[in-house]
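[1] quick one: sequence and predicted model below, then my questions.
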Amino acid sequence: MKKLENLEKLNEIYKNQVLDLDQIKSNSNHKKMQYWTGFPNYETFLALFEFLEPCAQNMNYWRGNTTLRTENFTKVYTNKPGQDRKKSLLDEFFLTMVRLKSPLLTEDLAQRFSISTGTVSSIFSSWINLMYSDLKLLC
């Protein structure tokens, strides 16, 4: 019984170390959303995500210089190319916004999101290119 209690305590400690969008969006005063992403509230964050989501659903992930030699990887495909996603699109977008706003290193973000550093880099580069492609028309 004591072992179970210790495991439950450890589980709570590890849960608090993971950066979780659900915990941040439920914060009633919006301070955490603004701190981590720069958005004034979850609704604003979600509005931009919903604008980008149709293209993001079919986004191919950045894979370094080899991506430059292939078709534009933000092009809409009939099926999403590449491997299955490790995180939801919303979590990927959140990771990208956190990386833009905070000085966290790739290793730190990988730890906080429970993914590899390579996956952090791939997600970040892919979303940055997608946002450049979709948002440049607004300027």
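    The structure has been received and is ready for your questions. Numbers count the residues shown, from 1 in each chain.
[2] please count neighbours and contacts with C-alpha atoms only from this point.
    Noted.
[3] which helix runs longest in this protein?
    When the chain is parsed with DSSP state H, its longest helix is helix 117-135.
[4] in that one, what counts as buried?
    Within helix 117-135, the residues that qualify as buried are 117, 119-131, counting by 16 or more other CA atoms under 10 Å.
[5] distance to Met97 added to those, as TSV?
    Conversion of the buried residues of helix 117-135 to TSV gives the following (distance: CA to CA, whole Å):
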residue	distance to Met97
Thr117	16
Thr119	15
Val120	12
Ser121	13
Ser122	14
Ile123	11
Phe124	9
Ser125	12
Ser126	13
Trp127	9
Ile128	10
Asn129	13
Leu130	13
Met131	11
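[6] coming back round to it: how far off centre is the longest helix of the chain?
    Counting by CA atoms, centre = their mean, to the nearest Å, helix 117-135 is centred 9 Å from the centre of its parent chain.
[7] who are the packing partners of that helix?
    helix 42-56, helix 89-101, helix 106-113 (3 or more CA pairs under 8 Å, 6 or more residues apart in numbering; DSSP states H and E).
[8] for the residue nearest to Tyr42 when sequence neighbours are not counted, give me its contacts.
    Ranked by CA to CA, 6 or more residues apart in numbering and with sequence neighbours excluded, the top spatial neighbour of Tyr42 is Lys25, at 5.6 Å. By CA atoms under 8 Å, 6 or more residues apart in numbering, the contact set of Lys25 is 33, 41-42.
[9] how close does Lys25 sit to Gln34?
    10 Å (CA to CA, to the nearest Å).
[10] quickly list what's touching both of these two.
    Common neighbours of Lys25 and Gln34 (CA under 8 Å, 6+ apart) are Asn41.
[11] what about versus this one:
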Amino acid sequence: SAKEASFQAECQALRSENIELKEKASRSSMREDGFQKEEKIRFYTGLPSLARFTELLHFLSASVPQTHMNVLTQFQELLLVLVKFKLNLLEEDLAHRFGISQSTVSRVFRKWVHIMNVRLARFVRWPDREELRSAMPPEFKKCCHELVCIIDTTELLMERPMDLKTRAQTWSKSKQQNTVKFLIGITPQGTVSFLSQAWAGGVPDQHVTENCGILDRLSPGDVVFANRGLTAHDSVGLYCAEVIVSPLSEGRKQLDRRELDPSMELNYVRFHSERVIGALKRKYAILKGALPVTWTQHEEGSEKSMVNKIVLICCALFNLCESAVPLE
């Protein structure tokens, strides 16, 4: 019938288009055989070696659906995602480099971000006390061997929301721009051990600290270092806080200021969180650009927004690389 003939013709046209796209992709400069040099892997992906890239691909590949309709190989798809994270190239740029359409770039990126968010979450983990103390850098041993983490907030720029309420909620007084805010827990060894969900840039740091879930990870007697207004104390510099359970707080954990020996040399500790968060943002340029408003919104069928997934993946990848903090 004419209807069946039309359907067959459409299928043949799609097959021909797919073959043409595969040939175009095979001629692109972003092929596997062009990424055998370590310096190229480091520049485009941020990973330390081809071996680490291969390990990551093997770890993720079983979770990634692959059919004969895929234009790119799994190697190329993961490469595309990591290049986006590392260099924050425009989708149109990536489309030209990989020899595919811009819509395919977007589809591949979202597919892998969803899978990497689930599979890599285990690499942002809360270490046990013995593990922390056995590998404690000397600078931290000098001032506080009970230290569990250093907490700080960081803000990421976002595009100006059209919705007036959202625009007001995300306005950051410190940045004088619309932002989303994360609380990050950093180990003395320089890895990310805790990442909150995204908060609107206008939410006070103290509120984020008390409601983001990090207090649930701490035990009475644990010690944390913090910057700025992360607790009720008015201190604007570094301070040390001990986890307590006050009878007045109905059993809820609180951070109570703990006095430090004034003779301690704290300059190294003072800038620890800034050093690590700065290294994280330098490594992944996607964290420095203005995020699309749609990335800050919850997606249908998912409990997390794109920005929550992206920042978690960046932290996990960061933990898989050499620490920004020397241990000797």
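    All right, it came through fine. Since this is a predicted model, take the numbers as computed values, not measurements.
[12] looks like Arg257 of structure 2 contacts Cys240 (just checking).
    Yes: judged on CA atoms under 8 Å, Arg257 of structure 2 makes contact with Cys240 at a distance of 6.0 Å.
[13] neighbours around Ile244 of structure 2, how many?
    20 (other CA atoms under 10 Å).
[14] let's verify it: helix, strand, or coil?
    Classification of Ile244 of structure 2 using DSSP: H, G, I helix; E, B strand; the rest coil returns strand.
[15] before we move on, back to that, could you single out the nearest of the buried residues of helix 117-135 of structure 1 to Val98 of structure 1?
    Phe124 (10.0 Å; CA to CA).
[16] quick check: the gap between the counterpart of that closest one in structure 2 and Ile310 of structure 2.
    When structure 2 is aligned by TM-score structural alignment, Phe124 of structure 1 is paired with Phe109. Applying CA to CA, the value for Phe109 of structure 2 to Ile310 of structure 2 is 11 Å.
[17] quick revisit: tilt between the longest helix of structure 1 and helix 42-56?
    90 degrees (axes from the mean of the first three to the mean of the last three CA atoms, to 10 degrees).
[18] helix 117-135 of structure 1 vs structure 2, average distance?
    Compared with structure 2 after the fit, helix 117-135 of structure 1 shows a mean deviation of 0.5 Å (mean CA distance after the TM-score superposition for structure 1).
[19] now do the same contact list for the residue nearest the centre of structure 1.
    Centroid-nearest residue in structure 1, with CA atoms, centre = their mean: Glu92, separated by 2.1 Å. Glu92 of structure 1 is in contact with 123-124, 127, counting by CA under 8 Å, 6+ apart.
[20] trace it over to structure 2, please.
    Aligned partner of Glu92 of structure 1 by TM-score structural alignment: Glu77.
[21] also Gln111 of structure 1?
    Aligned partner of Gln111 of structure 1 by TM-score structural alignment: His96.
[22] quick one: Thr66 of structure 1 is in a helix?
    Yes: under three-state DSSP, Thr66 of structure 1 falls within a helix.
[23] how near is it to Ile24 of structure 1?
    According to CA to CA, Thr66 of structure 1 stands 36 Å off from Ile24 of structure 1.
[24] so for the two, which sits in the more crowded spot?
    Under the neighbour definition other CA under 10 Å, Thr66 of structure 1 and Ile24 were set side by side, and Ile24 has more, 19 against 8.
[25] need the contact list for the residue mapped onto Phe49 of structure 1 from structure 2.
    Structural correspondence for Phe49 of structure 1 with respect to structure 2 (TM-score structural alignment): Leu57. Leu57 of structure 2 makes contact with 74-75, 78, according to CA under 8 Å, 6+ apart.
[26] which of these are retained in structure 1?
    Among those, the ones whose aligned partners also touch in structure 1 (both residues aligned by TM-score structural alignment, their matches' CA atoms under 8 Å) are 75, 78.
[27] out of the contacts of Leu57 of structure 2, which comes closest to Glu139 of structure 2?
    Nearest to Glu139 of structure 2 among these: Leu78, at 37.9 Å, using CA to CA.
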